[in-house]
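Participant: here are the coordinates; sequence isn't available:
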């Protein structure tokens, strides 16, 4: 493992930190208030705690909160794997591995960089737990070398549900990469995480570190041999698209493997792939003005390469980047808000600032850092940390500091029950401690609203760099660590009953009461699905009994039940005093806080006496005396039970005691691990069960909630053999065991769950190998194309091979169902010269009868295809740079073309890229065509450049395009049209400076002058994009009002609108909306043209229009006719 290069530093004591005071810090031309008395220790440990709230799967017993529970326990079941675990991405519940791998790598980097800080603060155990939690999941996602599950959960289905993780009901499909569905960015990004984890655990758990490193190397190799994100983008596109490609992730992953192993080949690989990193526009210079993030990690890779790669090239890359964010570079610098936030983008502005600050602080701590830069970067890091913590008067970290955010965009923290982010409860029920929210706009404006997913988004990648930055601040400036920090909250109202009187009669001879009752499940500590609820309504029928009737004469009926509940007859409670009850049994009904209907169960039942009855004396009537069907009351004198346990309301005193059984699992014990489980060697479940004043009638055994059998006499035992299998040896799966004891008196009790693990038997997967051709083979087909014969072997134990499918370059080319497995492939195409080889990658996939599949290692074959010469073609006349000074309407173009051992079939002629003629026969060895000039100019001497090219095609299909010949032509001179436009622009941005839609109404009046051609008209509206997202322009309406027939003409369908990025940023503008009309129609003076458009980004984030050039000023919207500016002022 490489030794890490960091200056020796001392953690500032808590006592010193408490004594620090407010000062000012001159930084980057801005005097930023530097609040040096923040408790960085508190911020540090809370930022790390955030990840505990993001955990998916079977949660550990040592979690420090009481509002997260087990969830996503069936993840991977659809593909026969255990893919539980990992982190949910943000305030949603998809597991996106690309940002998850980025976040876990960043956490590991912080731990490796500042191990002493974590140990001294006691946060090492929490950090290591989070790193391992994520990487355990990645290992599960990687069942074989060239298979990787990169996502669990469908983004669209998940985002359509607003509820807690614990009660999700939607399908959660798992999405896989393989050689035919590659995803190099996410594979290499995960390799980085696993390699960094290996470094973190090398001295703590060497075996685990070795496992991480093995998977890291395999995943990096998988990324390299596929070099594509095509498979990944099938599902991740639109959520976490790989915009920057895969080269940065391969460098990132390679660098971390190098740091873990010291293997120089990985260092070289990291350097080699830098050629594919993002570049400055129209330059070979590596980009420096974006940010280290889940999509683009070349900034972090360049910092590591600068520190450990011994290459000044990468020092320049990271210094350019950090200079751009601090003092500026080449006259350009990141935007700063008035209060000092380095603001790069509207979506996650604080994430970007704090992550860059983390990188800056690592550079500042580097022993080989440039001293002046180190101080500048350190000042920058602190200013951004303090902004996040509250230097402006408000904190942007949930649960920390002054005026922190209280409404993060997070489903589980909200604790909602209506499946509506704007519905109840209107205040989140949980505090998402440590979450860094998205942050303010470029003017420091911030809204603490749960529906504002730009300002209040939280995510794994948001906190990743922030945790590292807080560790640095704690190291440098101190703070106080609370060893007892937790998120144990007071439990609020969860499951309860409301009821009202539907109808009643106590006046006539036959008395009754009809009740509407509603059970609500608004659980949130944690949220949970209930399916064993029952409740009781207690009545006093003493007067009915005194009149000579029996309890069985009372009639109980139901007119409506939302969940088909079972309604009992009257049952005795305190028979001596005439107290009985009706039980409403909801067993089997899933009630959960997931929607208006889903979170409740309504019941309407009637209790009727055979004669007179004063039901108002009934114990449960006390709360509903003044109620109605439309005005329900809290039914505190009903009794609500969950699996027999009273959870709401109260029971009357004086009950005739009927005892429920007690039961527990005697063996196995919790945490037991079983190996080699078979029918002959099962897991034996033994139960204890007993009951007072009754007998046990049966004990039922359940695994993960599914009954596997029952026993009616002691000893109560049941054998369990899982039906699950794995394709990876040593894979374990957890099972939850429970027993339910039922007594002869009708009472039943379910035991506490005991969780055990079983090492799953290995479901045999086929072995497959391509045996011919041999890897590295070169085949000469220069004399003629012949088929490539492909052979493969495939075997499997305890099953059979159904077929072997052959692939060439990822496409199916054949299959074979019987050994020996063979197929053939006939290459197509040709080479232009000897030595020009075509590369083919051959793989075979064996598919077994048991459903398992295996793809072979790739075989690389080089083929020399037949050589077919390409034509040679040259423009003979006119000459390059020739000038036609007189008015020229026609130009003769002559071309020479020839081809070796073939004939010229066709020569095509182009002017400025547009084809204008073709020729199939040469005259005196030359092909000729006449070009007719187009267009006019307004004065003599105004020459127009024209670029000619010619493309020759041979009879064998080869083509060559000539070098361009540029000439300058005097076109026909015509008087310039007189055009006098007046432009009005209204309704920009719906009148709001901050909006997600630019709404423009353009009104163009042609006051006087010549008739004009609409196809030559162009409108430009200049603005700043406030982000890098794609933008779309829609035309809602367009029409012309004329002062002569046809009087009115619609153009809505003919308007073309698009956003054009400017080559150079101007004040208030880095792009413009371009409006043109696809209609060669003439309009005369006096015509009014109106065009209504809308423009928005692909993610619907807001525009800040306050500094947009054309906003609110029609004089800064430009109109062009035939390329000439005729109205407005350009920026």
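Facilitator: Now that the structure is in, tell me what you want to look at. This is a predicted model, so every value here is computed, not measured.

Participant: contacts, neighbours, all on C-alpha from now
Facilitator: Will do.

Participant: Look at residue 331 and say how many residues are nearby.
Facilitator: Neighbour count for residue 331, taken as other C-alpha atoms under 10 Å: 7.

Participant: Likewise for residue 447?
Facilitator: 15.

Participant: which SS state does it fall under?
Facilitator: Recorded secondary structure, residue 447: coil (DSSP: H, G, I helix; E, B strand; the rest coil).

Participant: and the comparison structure, right after this:
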């Protein structure tokens, strides 16, 4: 797992067995990882700026990636044919069934916190751009990706289990899982009301535990997750018709605790599974900006606090645009947003999503983004998001798509256990952990299986990328890298269709109107 955020890097033990550590209600504890990248080759000249990308194809491939990350017994409609059933005894030691969920990245580990964040981000993408995803013919696959995750998170223990419960609290995991379930409940409200209600009920239970029993001994903390979960529960309960007994209590929690939990104070320049303040601040800002469209009484009552959240959201967005007087997000010579060497693309995809969502919120409310370096129009935010996506797809000095399987040139030695070894379906022979490391990890050949839709860690600060399996900082892909791109690809695909047709196509009505 390519780790980032306040907690720094992790240690990697490539291709040796990893133990899943889910907690109660399907959680998994975090592990840390280590390895050494190799030297990089010089980049080739930048490609033409006139490159046109097929965002619909990128969307299709991105959703396919989540099927490659599935753990457990695979369904009949599994499209990634080289994957087979795996980890079918999860939970057996504890006498429970914990089969399923997603492998986090290149190893056979199921980490609860980033898995839940992945589900939250895919769900947020569907909430914002469900019509666009449906128009691209990918809504069912997006819903399947969400439900595969929430079905697992709604379980109760794991392979070698360290429980998180009232006696052994873990507020960050509980809160993120509550956020994932709440966001998913919004997605399924009309299509599967019973499942939506079940997710919302369990999200509320989890949040109660997280808020009452605060603890997690980590430098990255849990404050942002508590606010994140409360905002998603507000969104979910407001649409569920629960009135003051539902949505009001969660907005009140955000307003009362916004300062103490850092939501109105932290001015950040990154957004990831580990540090969510930018996402929290954008969600809170949308409440303020939509006060004439959604939940007007509550938004008006909380206006002063929400404005403080919004000022911090604006700091993050202006930093991505390079329009702050002081702190901006660094850019590579090729124009890529650059936060840190380890799995930098997670920050790029997250920024692209928040910029896209905020651009739409500004457009709907008729506003511009006030930055110290000058006001930015909604089109400026969307243009920055698009340039990041285009860089990912090949408009970069290496002329390489960092989305695996997209275009003619993409990473061939992705740091991924399953993709780098011959499929069991093909050989029908067992490969032990030591054998996998000795026989496959160090090979110089391309992976026998293409991990389609995976977004790898990406190039360094000099735009240089070395496609080597051992270079895990650049070649490992993670579920939370790809997750934010689902909504962005769908939005850009719709815009491309509108440009081609000379006007917006007929809108779908499969989800609640925004």
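Facilitator: Thanks, I have it. All values reported here derive from a predicted model rather than from experimental measurement.

Participant: What's the first helix or strand after the helix or strand containing residue 860 of structure 1?
Facilitator: In the assignment (DSSP states H and E), residue 860 of structure 1 maps to strand 859-864. Next in sequence after strand 859-864 of structure 1, counting helices and strands by DSSP H and E, comes strand 872-877.

Participant: equivalent range in structure 2 for that next one?
Facilitator: Aligned using TM-score structural alignment, strand 872-877 of structure 1 spans no residues in structure 2.

Participant: which non-adjacent residue is nearest residue 282 of structure 2?
Facilitator: residue 313 (5.5 Å; C-alpha to C-alpha, 6 or more residues apart in numbering).

Participant: returning to what we had before: now for the strand holding residue 860 of structure 1, which elements pack on it?
Facilitator: strand 778-780, strand 838-848 (3 or more C-alpha pairs under 8 Å, 6 or more residues apart in numbering; DSSP states H and E).

Participant: And stretch 265-275 of structure 2, end to end?
Facilitator: 14 Å (C-alpha to C-alpha, to the nearest Å).

Participant: Tell me the buried residues in it?
Facilitator: Of all the residues in stretch 265-275 of structure 2, those buried under the rule 16 or more other C-alpha atoms under 10 Å are 266-275.

Participant: Stretch 176-196 of structure 2 now?
Facilitator: Here stretch 176-196 of structure 2 shows 176-189, 195-196 as buried, counting by 16+ other C-alpha under 10 Å.

Participant: just to revisit the earlier point, among the helices and strands packed on strand 859-864 of structure 1, which is nearest residue 664 of structure 1?
Facilitator: Judged by C-alpha to C-alpha, the one of those that comes nearest to residue 664 of structure 1 is strand 838-848, at 42.8 Å.

Participant: Which part of structure 2 matches the following helix or strand past that closest one?
Facilitator: Next in sequence after strand 838-848 of structure 1, counting helices and strands by DSSP H and E, comes strand 853-855. Counting by TM-score structural alignment, strand 853-855 of structure 1 pairs with no residue of structure 2.

Participant: what do you get for stretch 961-980 of structure 1?
Facilitator: Aligned using TM-score structural alignment, stretch 961-980 of structure 1 spans no residues in structure 2.

Participant: hang on, the earlier thing: pipe the buried residues of stretch 265-275 of structure 2 into TSV and attach secondary structure per row.
Facilitator: Output for the buried residues of stretch 265-275 of structure 2, formatted as TSV (three-state DSSP):
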residue	secondary structure
266	coil
267	coil
268	coil
269	coil
270	coil
271	coil
272	coil
273	coil
274	coil
275	coil
